[in-house]
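Asks: Everything below, folded, please.
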Amino acid sequence: MSYRSLPLVSMDSLAALEESLDGQTALSRGFVGRYVEMWPLRYARLCEALSAGQWDEAKESALSLFSSSVMVGADRLGQMSGDLVEMLNQERQEQARAAMVGVGQCGQETIAELTERYVQHAS
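Replies: Model (predicted):
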């Protein structure tokens, strides 16, 4: 499957998040807003761990990115970070390092779309 076949942001997943929070849209938007704010730190932490050869830290960071991305409906980034976790579990470190350019670009696009279509969207 091509990553491009996945949406950057799944509005259905965001609706499910709101529903899981008893329909509290403001709470959901706040949660997604924190995800947006934390993106630079998450990405930097992952890059640093990979650069330093800290594989356990890299796996933990990639898994954190995966789970948080899935929760906020960031489908493409979720798939990419899930694949990154697999690469690290299979000790394919060079492939994981190479994948970071795509993860970074997808992350930036995802953050922009989440911000525009959800976090700043007036109800």
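
Asks: Every contact and neighbour count from this point should use C-alpha atoms.
Replies: OK.

Asks: My read is that Val103 contacts Gln79, right?
Replies: No - here Val103 does not reach Gln79: they are 9.9 Å apart, not a contact under CA atoms under 8 Å.

Asks: For the helix or strand harbouring Thr110, list every residue counted as buried.
Replies: Applying DSSP states H and E as the criterion places Thr110 in helix 93-114. The neighbour-count check on helix 93-114 (16 or more other CA atoms under 10 Å) flags 93, 96-97, 99-100, 103-104, 106-108, 110-111, 114 as buried.

Asks: want to put them side by side, so please do this one too:
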Amino acid sequence: MPLVDSGILEDLEEQLDGAELALRFARDYAAMWDQRYRRLALAVENQDRASALDAIISLRITSAMVGGLRLARLAEMLETVIRQGDFGQGQAMMGRVAEHGDRTVSELQANYILKNE
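Replies: Have a look, this model is predicted:
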């Protein structure tokens, strides 16, 4: 499974009637990654179920929308863990979330954002 599926970005361009809005969405996604991760990490660390679920669902959906399928799948797994109340396992998964998120954003920037600006 690729970090970023370019076919999904092409579909997003079609759904939004052009590349401009899709590119803006991808740029915003990349720009918000650090903030999104910090919010999730804090909620998991504090064992705040509602905030953690809000953050992880947002991450899962937006990652899938930009083609970040690995990160979306990892977010789905973390969501399941949080719903089960296993914050210890959730905290253990945060390193992988950070790594996949950083790599997803880097690939999105290199292979989509910079190529389309």
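
Asks: Need the TM-score from the superposition.
Replies: The TM-score (TM-score structural alignment, normalised by the length of the second structure) is 0.96; 117 aligned residues with a CA RMSD of 1.0 Å.

Asks: about what we covered before: the second structure: matching residues for the helix holding Thr110 of the first structure?
Replies: Alignment of helix 93-114 of the first structure against the second structure: residues 87-108, by TM-score structural alignment.

Asks: so how far is stretch 15-34 of the second structure from its chain's centroid?
Replies: Taking CA atoms, centre = their mean, to the nearest Å, one finds the center of stretch 15-34 of the second structure at 13 Å from the center of the full chain.

Asks: tell me which residues of that stretch are tucked away?
Replies: Here stretch 15-34 of the second structure shows 19, 22-23, 25-27, 29-30, 33 as buried, counting by 16+ other CA under 10 Å.

Asks: need those in TSV with secondary structure and distance to Val44 of the second structure, can you?
Replies: Output for the buried residues of stretch 15-34 of the second structure, formatted as TSV (DSSP: H, G, I helix; E, B strand; the rest coil; distance: CA to CA, whole Å):
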residue	secondary structure	distance to Val44 of the second structure
Ala19	helix	35
Ala22	helix	30
Leu23	helix	30
Phe25	helix	26
Ala26	helix	26
Arg27	helix	26
Tyr29	helix	21
Ala30	helix	22
Trp33	helix	16
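
Asks: So of these, which two are at opposite extremes in space?
Replies: Farthest apart among the buried residues of stretch 15-34 of the second structure by CA to CA are Ala19 and Trp33. That separation is 20.9 Å.

Asks: before we move on, the earlier item: let me have the buried residues of stretch 15-34 of the second structure in a markdown table, adding distance to Ala41 of the second structure as columns.
Replies: Formatted as a markdown table, the buried residues of stretch 15-34 of the second structure follow (distance: CA to CA, whole Å):
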| residue | distance to Ala41 of the second structure |
| --- | --- |
| Ala19 | 32 |
| Ala22 | 27 |
| Leu23 | 27 |
| Phe25 | 23 |
| Ala26 | 22 |
| Arg27 | 22 |
| Tyr29 | 17 |
| Ala30 | 17 |
| Trp33 | 12 |
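
Asks: Show residues contacting the match of helix 93-114 of the first structure.
Replies: Residues from elsewhere that reach stretch 87-108 of the second structure (CA atoms under 8 Å, 6 or more residues apart in numbering): 3-4, 26, 30, 33, 37, 41, 44-45, 47, 68, 70-71, 74-75, 78, 81-82.
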